[in-house]
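Asks: Provided below are the primary sequence and the corresponding predicted coordinates.
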Amino acid sequence: MKIALITDIHANREAFEACLEQAHLHGADRIALLGDFVGYGADPAWVVTMVQDLVAQGAIAVRGNHDDAVAGEPNPNLVEDARRAIEWTRAQLSAEQLDFLGRLPMRREEFGCLFVHANAWAPAGWEYILGRNEAVRSMMATDCRHTFCGHVHQPALYHLSSVGKIANFSPVPGVAVPVPGHRQWLAIAGSAGQPRDGNPAAAWAMFDLGRQTLTFHRVPYDHEATAAKIIAAGLPRALGERLLVGA
């Protein structure tokens, strides 16, 4: 079974479409959507509708901090541009869509894997996995051999040996990485809708459950048109301009 991992879409229709198309071309059997479907981008209603449709077809979906803020009360720690985007987004969604976001689980376990937006130790606290210390803390909080996260917007992969030795490396797009179950693994798929690693191409990953391999992918899309759409919608200009450079 091949599971496509897509996270941090952030209301970016063009990036989401590009990732879904490539996932299907690579033979994805299931889709796992790791949160932050809204916030920042200009197409929240379309993206939420697509997520609802995919969930109805069997996709895994978990709640991100921006989804949580739109469905409830914004986190006071959000920066001003993010808060403005949350308020704008809430006005674009129906009551049914807001209810859908608010009811999404914080975490899901299937196939011996954990799917979560931020981390395993406190999913609703929205703390970031920024390095080895946080990665170890997250892996120690679950019995699952493979944990898949979003939230950080930069692809990363960590593993923990049976004797507690932690290692990490930066994945190369298109290269399958063996992730055998005798170790614990934590993968951050990167952001589909708002990459922050200097590459504007949308990020996603594919986990091959049978082969025990993980492949990170990048897919170009018309990010210039998407940036222009964000600005035209009246959202903070910086939210569109950052798409141009992947920052």
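Replies: Perfect, I can see it now. Numbering: from 1, shown residues only.
Asks: from here on, contacts and neighbour counts on C-alpha atoms
Replies: Will do.
Asks: now for the residue nearest to L209 when sequence neighbours are not counted: which residues touch it?
Replies: In this structure, L209 finds its nearest non-sequential neighbour in M1, 5.4 Å apart by CA to CA, 6 or more residues apart in numbering. With contact taken as CA atoms under 8 Å, 6 or more residues apart in numbering, M1 is in contact with A28, D29, R30, D208, L209, G210.
Asks: can you list these in JSON lines and add secondary structure?
Replies: Listed next are the contacts of M1 as JSON lines, based on DSSP: H, G, I helix; E, B strand; the rest coil:
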{"residue": "A28", "secondary structure": "coil"}
{"residue": "D29", "secondary structure": "coil"}
{"residue": "R30", "secondary structure": "strand"}
{"residue": "D208", "secondary structure": "strand"}
{"residue": "L209", "secondary structure": "coil"}
{"residue": "G210", "secondary structure": "coil"}
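Asks: ok, those residues vs F100, which is closest?
Replies: Nearest to F100, judged by CA to CA, of the contacts of M1 is R30 at 20.2 Å.
Asks: the structure to be compared is supplied as follows:
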Amino acid sequence: MKIAILSDIHANREAFEAVLADCAARGAGRFIVLGDIVGYGPDPAWCVEKTVALAEAGATVIRGNHDQAINDPSPSMNSDAKAAIDWTTGVLSPAQKAFLAALPLSSAEEDRLCLHSEASAPSRFHYVRNAEGAARHFAHCEQRLSFCGHLHRPALYASGPGGKVTSFTPSRATPVPLLAQRRWLAVIGSVGQPRDGDPAAGYAILDTGTGELSFLKVPYDIETTAAKIRAAGLPDSLADRLFKGV
């Protein structure tokens, strides 16, 4: 089975639609959404409803820090993020807010752990920026395969014999064999606000048959998303950064 793994959609309908179309073309049979469905972008209600439909069809959906901030505001957010959360709170319906609030911080299934940040303290939303952060995660995780988001940049870490952590920079569309003798942590890029220098929407596909993981990028209509952000009165910087992928 091919499992599509998405993270950090951030209310970007155009990016979300482009990724879903690419998933269908590649034959993805199941979805994992690693959180931050909302925040930053102009279409939170649509993105939540689409995610609800995925969940009803069997998708695993995790709560991200922006999803949590809708019902539990975070004092650590920067001014642009807070402005987007304040606006989003006024746009979502009570049912949509309840859906976000009820999402789990992590989900374990077979040999896989899915979460938004990392396993040492999922509710604190630490970033995995380097091998040290990955080692902290591995120390608190029993599963062989882990998938997280939050960073908006794709990365891959492996823990070998003795606990040594090796980092890899994944290449676009090049399948990576997740060798059985290692434990793996994949940091999935962002659908709706990539920060890897490439403005195209990012996600990954896990092929459970071959044991391979592919990091993918999909172009989308950034002009339309940016125009919606400005029309909503959200900070211009949230529109500008989409064109640069930063």
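Replies: Cool, got the structure. These figures come from a predicted structure and were not determined experimentally.
Asks: separation between the residue nearest to L209 of the first structure and M206 of the first structure?
Replies: 10 Å (CA to CA, to the nearest Å).
Asks: what of M139 of the first structure?
Replies: Applying CA to CA to M139 of the first structure and M206 of the first structure gives a distance of 20 Å.
Asks: which residues do M1 and M206 of the first structure both contact?
Replies: Joint contacts of M1 of the first structure and M206 (CA under 8 Å, 6+ apart) are A28.
Asks: what about A69 of the first structure, how many neighbours?
Replies: Neighbour count of A69 of the first structure, defined by other CA atoms under 10 Å: 22.
Asks: ugh, wrong one, P180 of the first structure
Replies: P180 of the first structure has 16 neighbours, counted by other CA under 10 Å.
Asks: next one: C148 of the second structure
Replies: C148 of the second structure: 29 neighbours (other CA under 10 Å).
Asks: tell me the buried residues in the helix or strand hosting A83 of the second structure?
Replies: Using DSSP states H and E, the element containing A83 of the second structure is helix 79-91. By neighbour count on 16 or more other CA atoms under 10 Å, the buried set for helix 79-91 of the second structure is D80, A81, K82, A83, A84, I85, W87, T88, T89.
Asks: contacting residues for the second one?
Replies: Read that as A81 of the second structure. G39, Y40.
Asks: measure it to K217 of the second structure for me?
Replies: 24 Å.
Asks: need the helices for the first structure, in chain order.
Replies: Secondary structure of the first structure (DSSP state H): helices located at 13-25, 44-56, 65-71, 80-92, 95-103, 132-140, 223-232, 237-241.
Asks: redo those as JSON lines? Include distance to I188 of the first structure.
Replies: Converted to JSON lines, the helices of the first structure look like this (distance: least, CA to CA, whole Å):
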{"stretch": "helix 13-25", "distance to I188 of the first structure": "16"}
{"stretch": "helix 44-56", "distance to I188 of the first structure": "20"}
{"stretch": "helix 65-71", "distance to I188 of the first structure": "16"}
{"stretch": "helix 80-92", "distance to I188 of the first structure": "22"}
{"stretch": "helix 95-103", "distance to I188 of the first structure": "22"}
{"stretch": "helix 132-140", "distance to I188 of the first structure": "10"}
{"stretch": "helix 223-232", "distance to I188 of the first structure": "22"}
{"stretch": "helix 237-241", "distance to I188 of the first structure": "22"}
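Asks: just those helices: most buried one?
Replies: Each of these was scored by mean neighbour count; the highest is helix 65-71, a mean of 24, by mean count of other CA atoms under 10 Å.
Asks: start to end distance for stretch 33-51 of the second structure?
Replies: 8 Å.
Asks: indicate which one of the helices of the first structure is closest to L186 of the first structure.
Replies: helix 132-140 (6.9 Å).
Asks: which strands and helices sit next to the closest one?
Replies: On a contact count with 3 or more CA pairs under 8 Å, 6 or more residues apart in numbering; DSSP states H and E, helix 132-140 of the first structure meets strand 156-160, strand 166-169, strand 184-188.
Asks: which residues in the second structure does the first one match up with?
Replies: Aligning strand 156-160 of the first structure against the second structure (TM-score structural alignment) gives residues 155-159.
Asks: could you pull up the residues touching the residue nearest to I166 of the first structure when sequence neighbours are not counted?
Replies: What sits nearest to I166 of the first structure in space, not counting adjacent residues and going by CA to CA, 6+ apart, is L160, at 4.6 Å. Contacts for L160 of the first structure (CA under 8 Å, 6+ apart) come out as V136, M139, I166, A167, R183, Q184, W185.
Asks: roughly how far apart are the closest residue in space to L92 of the second structure that isn't next to it in sequence and E212 of the second structure?
Replies: Counting by CA to CA, 6+ apart, A45 is the residue found nearest to L92 of the second structure once chain neighbours are left out, at 5.6 Å. Separation of A45 of the second structure from E212 of the second structure (CA to CA): 33 Å.
Asks: which residue of the second structure sits farthest from its center?
Replies: In the second structure, the residue that sits farthest from the middle, by CA atoms, centre = their mean, is G162; the gap is 29.6 Å.
Asks: for that residue, give me its contacts.
Replies: For G162 of the second structure, counting by CA under 8 Å, 6+ apart, there are no contacting residues.
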